[in-house]
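1. No letters, just coordinates:
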């Protein structure tokens, strides 16, 4: 068994596509119209294009919106992405205008930071020891 797909609920798929590809650097894998303006829109890491996909899923369902909004209100990230160097990625993303809600923080052997994805979610980046 392996993880094939996971999702983040987003307010606006076009805005999310721009942020996740142009800012974060993911690569669009699937973009299938579903009707009503919704799309099956997935991105992958350029380092592993056949690896797990992240679905940028419309946050239209009231339960999804309430869940996501509660996490943001409490400062809890919805997802975590691995990076080689949190401090370097924090500097790169900050230079692109990304707003961080948690600056790089060392938690024992792990360093983390949290940013706003501009689409309704907080995302954590983490560097773990090798």
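-> Everything's here; your move. Predicted model only: the values in this text are computed from it and were never measured. Residues are numbered from 1 along each chain as shown.

2. C-alpha only now, for contacts and for neighbours.
-> Will do.

3. which residues of the chain fall in strands?
-> Under the criterion DSSP state E, the chain carries strands at the ranges 5-10, 27-35, 38-44, 53-58, 79-82, 100-107, 110-116, 122-127.

4. ok, structure two:
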């Protein structure tokens, strides 16, 4: 068994697509219209046949409360791995990304947390 798709809830799929592709550098893999929303997945440019990230429309009210509670508590929805966190942090700051936690050591990793503009905090991490 392996993970093939994971999701992040988003308040606006088009805004999320723009942020996750043009700012974070993911590549759109699948876009299938499903009524008001779409099945919209992205992949890492380094692993284009790897795990897909589904930009899940935030259409279920209890899920919205959960998303809000996580963000209010400062808890990231998910984590992405990077090779050089300081380089990534600098690049994203130049692109206007707002960080709630700047790069800092946490055990055997360095982490940073940013706002994805779509309702979530996202953590990036680098293994030490």
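-> Looks like it came in fine. Remember, it's a predicted structure, so these values are computed and weren't measured experimentally.

5. coming back round to it: may I see the strands of the first structure organised as TSV, with distance to residue 64 of the first structure and mean neighbour count added?
-> TSV is the format used below for those (distance: least, C-alpha to C-alpha, whole Å; neighbours: other C-alpha atoms under 10 Å):
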stretch	distance to residue 64 of the first structure	mean neighbour count
strand 5-10	7	18
strand 27-35	19	14
strand 38-44	15	20
strand 53-58	9	22
strand 79-82	14	12
strand 100-107	22	15
strand 110-116	17	20
strand 122-127	14	22
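
6. now those strands as a markdown table including distance to residue 72 of the first structure?
-> Below are the strands of the first structure laid out as a markdown table (distance: least, C-alpha to C-alpha, whole Å):
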| stretch | distance to residue 72 of the first structure |
| --- | --- |
| strand 5-10 | 12 |
| strand 27-35 | 26 |
| strand 38-44 | 22 |
| strand 53-58 | 17 |
| strand 79-82 | 12 |
| strand 100-107 | 10 |
| strand 110-116 | 9 |
| strand 122-127 | 6 |
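
7. Could you point out which of these sits nearest residue 91 of the first structure?
-> Judged by C-alpha to C-alpha, the one of these that comes nearest to residue 91 of the first structure is strand 100-107, at 9.9 Å.

8. Just give me the mean distance for that closest one relative to the second structure.
-> When the second structure is overlaid, strand 100-107 of the first structure sits 0.6 Å from its aligned residues on average, using mean C-alpha distance after the TM-score superposition for the first structure.
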